[in-house]
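A.B. asks: sequence and predicted structure are below.
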Amino acid sequence: MHFFEQIAKNDVFIVGLIAWFIAQALKVIHSLITDKKLNLYRFVGSGGMPSSHSSLVMGLSTAVGIKSGWDSADYAIALSFALIIMYDASGVRRAVGKQAIILNKIIEDRHHHKPIGEQRLKELIGHTPVEVFAGALLGIIVANLLI
């Protein structure tokens, strides 16, 4: 059996992909409701509600727990990496987004005096704790529905 055929039959991986896909689709819907315009970039962009990173990793770790047991080494590894990714999404990446806002303001202010040739930095990078929690909950729900 070829690699891609094996991956397509890996239900744990499929759970993660489906959780990610649903989270990304929800970002488009959330943006449509809050901004009153269709922004398809939200489907591939990072940041926003819910966290697709959290959805994917909690979907994966929950599926591993269901299949391998909550006391298995596989689940411990999957959950540990999920927690690190979610911490990073709401901590480090969120701080980077806040720094980008400040730097963009500096660049904008500088442009009024003298062009500096810098492009705006991406500001929507990390997540609030609520966005991370919502994404994690989505991943858990998807895994419980599909496994």
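C.D. replies: Sure, I can see it. Numbering: from 1, shown residues only.

A.B. asks: okay, CA-based contacts and neighbour counts for the rest of this
C.D. replies: Will do.

A.B. asks: helix or strand for Y75, which one?
C.D. replies: helix 73-90 (DSSP states H and E).

A.B. asks: what about stretch 31-46, start to end distance?
C.D. replies: Counting by CA to CA, to the nearest Å, you get 13 Å between the two ends of stretch 31-46.

A.B. asks: buried sites along stretch 118-133?
C.D. replies: E123, L124, I125, G126, H127, T128, P129, E131, V132, F133 (16 or more other CA atoms under 10 Å).

A.B. asks: before we go on, here's another structure to hold up against the first:
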Amino acid sequence: MNFDFSILISNPLINVGVISWAVAQLLKTIIHMFSHGEFKKERLSGAGGMPSSHSAVTCSVLLTSYLLYGFDSPIFAMAFILALIVMYDATGVRWAAGLHAKAINYIVEYLGDENAQNEVQLKEMIPKLNESLGHRMIEVVCGAMLGFAIALIGHFFF
């Protein structure tokens, strides 16, 4: 059985979403490298940071669906609602989860320092949690603008 790989690049909504995610993650990695002076490969796929790749993806799909199908289409409506949910979640729920992770990491470190003999057991039981889960509003806005820009470039040049 032969698989036609052209199907993978035939949907403009998928294409613009994947390109937006890749560009946002690459920018996120570069920005982290310049601001912290170190390359972290985890930034290439990790959550949190500047710009929001979630916002970039949803906004690029949102604008592309508008440009291709119009305001009245169900595809645009779904993309619009999805973008609102994702951006709200990034600045609210996921941001709070990151703050909780930071507090838990501090508590685990504090307890480990207080009782050094149980430090290894404690760190094995509770591995260090990822503190970079959500976004500040500026990161979401920059991700949205990046997504809109990529959608426009994709629409007019490809």
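C.D. replies: Arrived safely. Just so it is clear, the structure is predicted and the values come from calculations on it, not from any experiment.

A.B. asks: where does the TM-score land?
C.D. replies: Once superposed, chain against chain, the TM-score is 0.94 (TM-score structural alignment, normalised by the length of the first structure); 147 aligned residues with a CA RMSD of 1.5 Å.

A.B. asks: of the buried residues of stretch 118-133 of the first structure, closest to H30 of the first structure?
C.D. replies: Of all these, H30 of the first structure sits closest to E131, with 11.8 Å by CA to CA.

A.B. asks: and the lengthiest helix in the second structure, what does it pack against?
C.D. replies: Longest helix of the second structure, by residue count under DSSP state H: helix 12-36. Where contact means 3 or more CA pairs under 8 Å, 6 or more residues apart in numbering; DSSP states H and E, helix 12-36 of the second structure is packed against helix 53-69, helix 137-157.

A.B. asks: now do it against helix 137-157, angle only.
C.D. replies: Here the directions of helix 12-36 of the second structure and helix 137-157 differ by 140 degrees (axes from the mean of the first three to the mean of the last three CA atoms, to 10 degrees).

A.B. asks: how big's the offset between helix 12-36 of the second structure and the first structure?
C.D. replies: With mean CA distance after the TM-score superposition for the first structure, helix 12-36 of the second structure departs from the first structure by a mean of 0.6 Å once superposed.

A.B. asks: what residues of that helix count as buried?
C.D. replies: 12-32.

A.B. asks: out of the helices and strands packed on helix 12-36 of the second structure, nearest to F39 of the second structure?
C.D. replies: The nearest among these, by CA to CA, is helix 53-69 at 18.3 Å.

A.B. asks: re earlier: out of the helices and strands packed on helix 12-36 of the second structure, deepest packed?
C.D. replies: Sort these by mean neighbour count, taking mean count of other CA atoms under 10 Å, and helix 53-69 sits at the top with a mean of 26.

A.B. asks: give me the mean deviation of that helix from the first structure.
C.D. replies: Helix 53-69 of the second structure sits 0.6 Å off on average (mean CA distance after the TM-score superposition for the first structure).
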